[in-house]
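Trainee: Need the 3D shape of this:
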Amino acid sequence: MQKKVDAVLDQYLAAGLIQHSTSPWASRLVVIPKEDGSVRITVSYKRLNALVDLDGQPLHRVDVILDSLYTGKVFSIFDLNSAFHQIVCDEDTVPLTAFCTPTQLFEWLRMPQGANASPSWFVKVINRVVHGLERVLAYLDDVICFDEEPLGHVLNLIEFFKRLRQYNLKLSPGKARVGATHANFLGHTISPAGVSPDGVKVRALTHMPPPTNVKQLRSLLGGLSYYRKFLKNLATKVRPLNSLLKQGVPLKYTPGMVNVVKTL
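Mentor: Predicted structure coming up:
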């Protein structure tokens, strides 16, 4: 495992994402095994996050973004490549990002995942990129361009690409879908007919076994809430399940609650 971690850190060093550090700060490295046998590394900034005051930069609401797409007939979907790592850290901030391995101390030169200020800063950047582009919308590193006709869409894409070059941001080519009449965006299928829940996501929810613990119940309720626009009277229907989330309440189903899960 350590060899895999060292290999990732060597890649980050070579890419200029991190550097060796002498900072008095040292957050804990977290290693997450991936299905393909490789590892993903992140950092637990729990202590640092407790000391950082957020500026409250809001994320765009998903429902507002989706409601804006109903006039679209042609769509292009993009994902920014390693989005946070494209943002250069302020020089004074770099020592605060330091993290330790069993033998070494590193610090980030690019914006790290795990710091609670990172999403807010990235939202600021991407909002500047798409500002003034009427038919380009972004939710963190997911971007959609849309238009009513192909020529206007191409012109819109050109302006978007100019902005990316201006801010020195790069897209993930393998995740791009350009000039499509149907596309998946933020867990929804977008088409000239409108917006509907992504079938793959819906099947995952409908085939989810009844939850047996609070974590599973939260996951189910979170998935249902995300599609609440399409589920009539959802808040009323899940009220018995929400009561199970209260502290000190044992996760014990009544027959009625079981029926609620099956119905939903």
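
Trainee: Please make it C-alpha for all contacts and neighbour counts, starting now.
Mentor: Fine.

Trainee: For Asp6, which three-state class applies?
Mentor: At Asp6 the chain is in helix, as set by DSSP: H, G, I helix; E, B strand; the rest coil.

Trainee: ok, it to Asn156 distance?
Mentor: Going from Asp6 to Asn156 by Cα to Cα, to the nearest Å gives 43 Å.

Trainee: More neighbours: those two, which one.
Mentor: More crowded of Asp6 and Asn156, by other Cα atoms under 10 Å: Asn156, with 18 against 12.

Trainee: which SSE is Val178 in?
Mentor: Following DSSP states H and E, one finds Val178 within strand 177-180.

Trainee: which other residues reach that strand?
Mentor: 74-78, 150, 153, 183 (Cα atoms under 8 Å, 6 or more residues apart in numbering).

Trainee: Please enumerate the strands of this structure.
Mentor: Taking DSSP state E to define them, one finds strands in the chain at 18-20, 27-33, 39-44, 74-79, 99-100, 105-108, 136-139, 142-147, 177-180, 183-185, 188-191, 194-197.

Trainee: here's the other one to compare against:
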Amino acid sequence: MEEDSIKYTEFSTPQGFYEWIVMPFGLKNAPRIFQRRMDDAFKHLNSFLVVYVDDILISSQTLEEHREHLKIFAETAIKEGICLSEKKATIEKAKIEFLGFELGSNGISLQTHISRKIS
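Mentor: Just a heads-up that it's a prediction; the model follows:
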């Protein structure tokens, strides 16, 4: 969060006054600002990486290439001060779910629960 914006996040409780020093998602512009931050951090990786808010997709042709992409991505995240969730990560899978789709070597399709609703 920008230093001069911190004062606008102040709130009080019976225990005292507090301010956010990182941007909470409840702020009106937080998603847009967060997306821009992520886009800027990873723009040089756009040949194999897609960012949608806090969901990141890394696409590779081979396992060896994927491991190299992961290394570059991790180095960039560290350099940019971006924290990653190991629990949320799905790594080295031939097929994954991403934003309502199943992605894999056979192409892209809607997730099963979504296609059932449409049928």
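
Trainee: Let me see the TM-score of these two.
Mentor: Here the TM-score for the pair of chains, by TM-score structural alignment, normalised by the length of structure 2, is 0.88; 118 aligned residues with a Cα RMSD of 1.8 Å.

Trainee: For the strands of structure 1, give me a markdown table that also has mean neighbour count and distance to Val130 of structure 1.
Mentor: Putting the strands of structure 1 into a markdown table (neighbours: other Cα atoms under 10 Å; distance: least, Cα to Cα, whole Å) gives the following:
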| stretch | mean neighbour count | distance to Val130 of structure 1 |
| --- | --- | --- |
| strand 18-20 | 18 | 28 |
| strand 27-33 | 15 | 33 |
| strand 39-44 | 16 | 28 |
| strand 74-79 | 22 | 13 |
| strand 99-100 | 20 | 33 |
| strand 105-108 | 22 | 27 |
| strand 136-139 | 22 | 6 |
| strand 142-147 | 23 | 9 |
| strand 177-180 | 17 | 17 |
| strand 183-185 | 19 | 17 |
| strand 188-191 | 20 | 20 |
| strand 194-197 | 17 | 22 |
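
Trainee: how much does the helix ranked longest in structure 2 stray from structure 1?
Mentor: Identified as the longest helix of structure 2 according to DSSP state H is helix 63-80. Mean deviation of helix 63-80 of structure 2 relative to structure 1 after superposition (mean Cα distance after the TM-score superposition for structure 1): 0.9 Å.

Trainee: What residues in structure 1 pair up with that helix?
Mentor: Residues 150-167 of structure 1 are where helix 63-80 of structure 2 aligns, taking TM-score structural alignment as the criterion.

Trainee: hmm, back to that, and Phe160 of structure 1, which of the strands of structure 1 is closest to it?
Mentor: Nearest to Phe160 of structure 1 among those is strand 136-139; the distance by Cα to Cα comes to 7.6 Å.

Trainee: just checking, what packs against that closest one?
Mentor: helix 118-130, strand 142-147 (3 or more Cα pairs under 8 Å, 6 or more residues apart in numbering; DSSP states H and E).

Trainee: Where in structure 2 does that strand fall?
Mentor: Under TM-score structural alignment, the match for strand 136-139 of structure 1 is residues 49-52.

Trainee: picking up where we left off before, nearest to Thr42 of structure 1 among the contacts of strand 177-180 of structure 1?
Mentor: Lowest distance from Thr42 of structure 1 to the contacts of strand 177-180 of structure 1 (Cα to Cα) belongs to Phe78, with 23.9 Å.
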